[in-house]
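Participant: just the structure for this:
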Amino acid sequence: MNKIDIRTVDVVRYVQPLREGGSLPAIVKADDDFLYVIKFRGAGQGKKALISELLGGEIARSIGLNVPEIVFMNLDDSFSKTEPDEEIQDLLKFSVGLNLGLHFLTGSITYDPLVSETDALTASKVVLLDSIISNIDRTAKNTNLLHWNKELWVIDNGASFYFHHDWSSWENHLTRTFPLIKDHVLLQKATKLEEAAIVIRESLSLEKITEIVSNIPEDWLTNETDHMSSIKIKNAYILFLKSRLSKIDLLIKEVIDAR
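Facilitator: Okay, here's the model as predicted:
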């Protein structure tokens, strides 16, 4: 099994904001000379969106989907001092520390359900991925998929694992499926669900899930409003994913019924 090795880089230049959604991600240059899309800890959903992005992205990669490299990004306080836009200035100020970045795919285009092509197995993997991680944001209005080098790439998993916004009731989600899959942009193309499920079962062992979750930085797990320890929170993510995988046949039936 390949060990997940997530690099840490330093932001050296703020290039431009990406004014999509409410979180104001941006293109930045890092000290390795590559461009990244940075997701800020100081944005609306805070560090929990970064956790969702990290877990969702590395789970997608583990089951053979294309995901831009994910890195941890150190942001210092110098950028907010030179930014003229007050909204962005505040965002940068509140995001000093460890953020998350995805390698910027230069020349990629947004997936268009009316025009773009993808094969049935890939579509099935993406649909089951989003059922497993409870991703509410891969719809025709906002596909969060890219076409790059004639392949489909999965991005923006920040709306996943929404149970973690209220730890007092998270265990209720262990018995649920994911009815919102009915709105998924790839629903009609996902016709190889059984085949996709075999790949997912083989790829996502408990050991692999634990390894992915272990990469969450401790700093992202501390929150004034959460009363669970970081160990308990990590265990909750592992238990949640374990419960989803145990119900994969139910998730498949839910997709078929929705289609």
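
Participant: contacts, neighbours, all on C-alpha from now
Facilitator: Will do.

Participant: going along the chain, name the strands of this protein.
Facilitator: For the chain, strands defined by DSSP state E occupy the ranges 8-17, 26-30, 35-39, 70-75, 97-103, 109-110, 145-148, 151-154.

Participant: ok, and what's touching the first one?
Facilitator: It refers to strand 8-17. For strand 8-17, the surrounding residues in contact (CA atoms under 8 Å, 6 or more residues apart in numbering) are 24-32, 71-76, 79.

Participant: my guess is residue 91 meets residue 43, correct?
Facilitator: Yes - the pair residue 91 / residue 43 is scored as a contact, 6.4 Å apart, by CA atoms under 8 Å.

Participant: now the helices for the stretch 51-200 of the chain?
Facilitator: For the stretch 51-200 of the chain, helices defined by DSSP state H, counting those that start in this stretch occupy the ranges 78-82, 86-94, 120-132, 193-203.

Participant: just say which of those helices is most tucked in.
Facilitator: Highest mean neighbour count of those: helix 120-132, a mean of 23 (counted as mean count of other CA atoms under 10 Å).

Participant: now do it against helix 193-203, angle only.
Facilitator: If you take axes from the mean of the first three to the mean of the last three CA atoms, to 10 degrees, helix 120-132 sits at 60 degrees to helix 193-203.

Participant: give me the neighbour count for the spatially closest residue to residue 239 that is not a sequence neighbour.
Facilitator: Sequence neighbours aside, residue 174 is the residue nearest to residue 239 in space, at 7.9 Å (criterion: CA to CA, 6 or more residues apart in numbering). Residue 174: 16 surrounding residues under other CA atoms under 10 Å.

Participant: just checking, residue 174 touches residue 243?
Facilitator: Yes - counting by CA under 8 Å, residue 174 does reach residue 243; the two are 6.0 Å apart.

Participant: any idea how far residue 45 lies from residue 134?
Facilitator: Separation of residue 45 from residue 134 (CA to CA, to the nearest Å): 16 Å.

Participant: between these two, who's got more neighbours?
Facilitator: Comparing residue 45 with residue 134 by other CA under 10 Å, the one with more neighbours is residue 134, at 24 against 15.

Participant: contacting residues for that one?
Facilitator: When contacts are counted by CA under 8 Å, 6+ apart, residue 134 is found next to 160-162, 178.

Participant: dump those residues to CSV, plus distance to residue 20 and neighbour count.
Facilitator: CSV is the format used below for the contacts of residue 134 (distance: CA to CA, whole Å; neighbours: other CA atoms under 10 Å):
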residue, distance to residue 20, neighbour count
160, 17, 23
161, 21, 26
162, 20, 17
178, 26, 19
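
Participant: let's see this one next, to set against the first:
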Amino acid sequence: MPQLRTVNITRYVTPLREGGSLPAIVEADDGFLYVLKFRGAGQGVKALIAELIGGELARALGLKMPEIVFATLDDSFSKTEPDEEIQDLLQASVGLNLGVHYLSGSITYDPIVKKIEPTIASKIVLLDYILTNVDRTPRNTNMLMWHKELWLIDHGASLYFHHSWENWEEQSKRAFTAIKDHVLLQQATEISNIADEFCATLTHKRINDVVNLIPDEWLSDYSVADSPEERRQVYAQFIETRVKMIDFVINDIENARKSTI
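Facilitator: Got it, this is the predicted structure:
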């Protein structure tokens, strides 16, 4: 069963002014630098949950994913921050946040410069379809090259069903039309060949092991009456449903790839 370490933030280094969530590079009490995703940012804890689930499922599939940690932020940081926008963000994020190990010296993946091995590209495209990840496009690849290897980052825009819980079962069975914009779609030529391995990896147990990592406090901010455990099970059932419709998923991806050639 996967386990996540918990670190304490000791230094706010610099904001990363990319997108609307204002992640930041921070240092923790283990001496490492992390890209911190704040619970007080635009999408709140839902983005952290999507980041956690997407990152750990990617790791289970053998894809390169920086270590994810729980990161505790205390209220002292906001008191010394001169920027009012960042100050508000820090105040709203006191408590448990999510950190992703900072890959120093990495560069943004450029599909024009570097082609990805088809099996890896296929795993990424298939996973992003399952997770309904809308944010892996040529404009914003959310992948890095580090030591000549491809690393995935930022799954926060995945699992967008959780922004409207009411019809999650219906959403779990829908096609993911945004796959046509995926930056690796044309390189994902091994979808059919990796499907069995993909499903054998993302088992009921594996999926539940990952969703069980979600802290209770990240599941208590919603207006719905479900308990944290019931909401974890919604995440698990959503993902399992989509894995089980793998034949439909493969066909849909292949059609999207052919239509965009």
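
Participant: what's the closest of the contacts of strand 8-17 of structure 1 to residue 147 of structure 1?
Facilitator: Compare each of the contacts of strand 8-17 of structure 1 with residue 147 of structure 1 using CA to CA and the shortest gap goes to residue 27, at 18.2 Å.

Participant: so residue 81 of structure 1 touches residue 89, yeah?
Facilitator: Yes - counting by CA under 8 Å, residue 89 is a contact partner of residue 81 of structure 1 at 7.2 Å.

Participant: residue contacts, the aligned partner of residue 258 of structure 1 in structure 2?
Facilitator: Correspondence of residue 258 of structure 1 to structure 2, assessed by TM-score structural alignment: residue 256. By CA under 8 Å, 6+ apart, the residues touching residue 256 of structure 2 are 179-180.

Participant: separation between residue 256 of structure 2 and residue 174 of structure 2?
Facilitator: For residue 256 of structure 2, the distance to residue 174 of structure 2 - CA to CA - is 15 Å.

Participant: also residue 57 of structure 2?
Facilitator: Taken as CA to CA, the span from residue 57 of structure 2 to residue 174 of structure 2 is 20 Å.

Participant: more neighbours, the two?
Facilitator: For residue 57 of structure 2 versus residue 174, neighbours defined as other CA under 10 Å are more numerous around residue 57 (21 against 11).

Participant: residues touching the aligned partner of that one in structure 1, list them.
Facilitator: Matched by TM-score structural alignment, residue 57 of structure 2 corresponds to residue 59 in structure 1. By CA under 8 Å, 6+ apart, residue 59 of structure 1 lies in contact with 129, 204, 209, 212.

Participant: among these, which lie within helices?
Facilitator: The helices, defined by DSSP state H, take in 129, 209, 212 from these.

Participant: nearest to residue 199 of structure 1, of the residues you listed?
Facilitator: After measuring those against residue 199 of structure 1 - CA to CA - the closest member comes out as residue 129, at 11.3 Å.

Participant: quick one: map the closest one onto structure 2.
Facilitator: Mapped onto structure 2 by TM-score structural alignment, residue 129 of structure 1 lines up with residue 127.

Participant: next one: residue 221 of structure 1
Facilitator: Using TM-score structural alignment as the criterion, residue 221 of structure 1 maps onto residue 219 of structure 2.

Participant: and the gap between its match and residue 231 of structure 2?
Facilitator: Residue 219 of structure 2 is 7 Å from residue 231 of structure 2, by CA to CA.

Participant: of those two, who's got more company?
Facilitator: Between residue 219 of structure 2 and residue 231, counted using other CA under 10 Å, the more crowded position is residue 231 (21 against 18).

Participant: and the buried ones among the contacts of strand 8-17 of structure 1, selectable in PyMOL?
Facilitator: For the buried members of the contacts of strand 8-17 of structure 1, the matching PyMOL selection, counting by 16 or more other CA atoms under 10 Å, is:
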select buried, resi 24+25+26+27+28+29+30+71+72+73+74+75+76+79
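
Participant: let me know the closest of the contacts of strand 8-17 of structure 1 to residue 4 of structure 1.
Facilitator: Distances from residue 4 of structure 1 to those, taken as CA to CA, are shortest for residue 71 (11.2 Å).

Participant: ok, now which ones touch that closest one?
Facilitator: Going by CA under 8 Å, 6+ apart, residue 71 of structure 1 touches 6-9, 100-103.

Participant: of those residues, grab the buried ones for ChimeraX.
Facilitator: To isolate the buried members of the contacts of residue 71 of structure 1 in ChimeraX, using 16+ other CA under 10 Å:
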select :8,9,100,101,102,103
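
Participant: export the contacts of residue 71 of structure 1 to a markdown table and tack on distance to residue 226 of structure 1?
Facilitator: Converted to a markdown table, these look like this (distance: CA to CA, whole Å):
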| residue | distance to residue 226 of structure 1 |
| --- | --- |
| 6 | 26 |
| 7 | 28 |
| 8 | 26 |
| 9 | 28 |
| 100 | 21 |
| 101 | 25 |
| 102 | 27 |
| 103 | 31 |
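
Participant: ok, the contacts of residue 71 of structure 1 vs residue 50 of structure 1, which is closest?
Facilitator: The closest of the contacts of residue 71 of structure 1, once distances to residue 50 of structure 1 are taken by CA to CA, is residue 100, at 6.3 Å.

Participant: which one in structure 2 is aligned with that closest one?
Facilitator: By TM-score structural alignment, residue 100 of structure 1 lines up with residue 98 in structure 2.

Participant: do residue 230 of structure 1 as well
Facilitator: Under the alignment by TM-score structural alignment, residue 230 of structure 1 pairs with residue 228 in structure 2.

Participant: residue 220 is in contact with that match, correct?
Facilitator: Yes - between residue 228 of structure 2 and residue 220 there is a contact under CA under 8 Å: 6.6 Å.

Participant: out of these two, which sits in the busier spot?
Facilitator: Ranked by neighbour count (other CA under 10 Å), residue 228 of structure 2 and residue 220 place residue 228 first, with 19 against 15.
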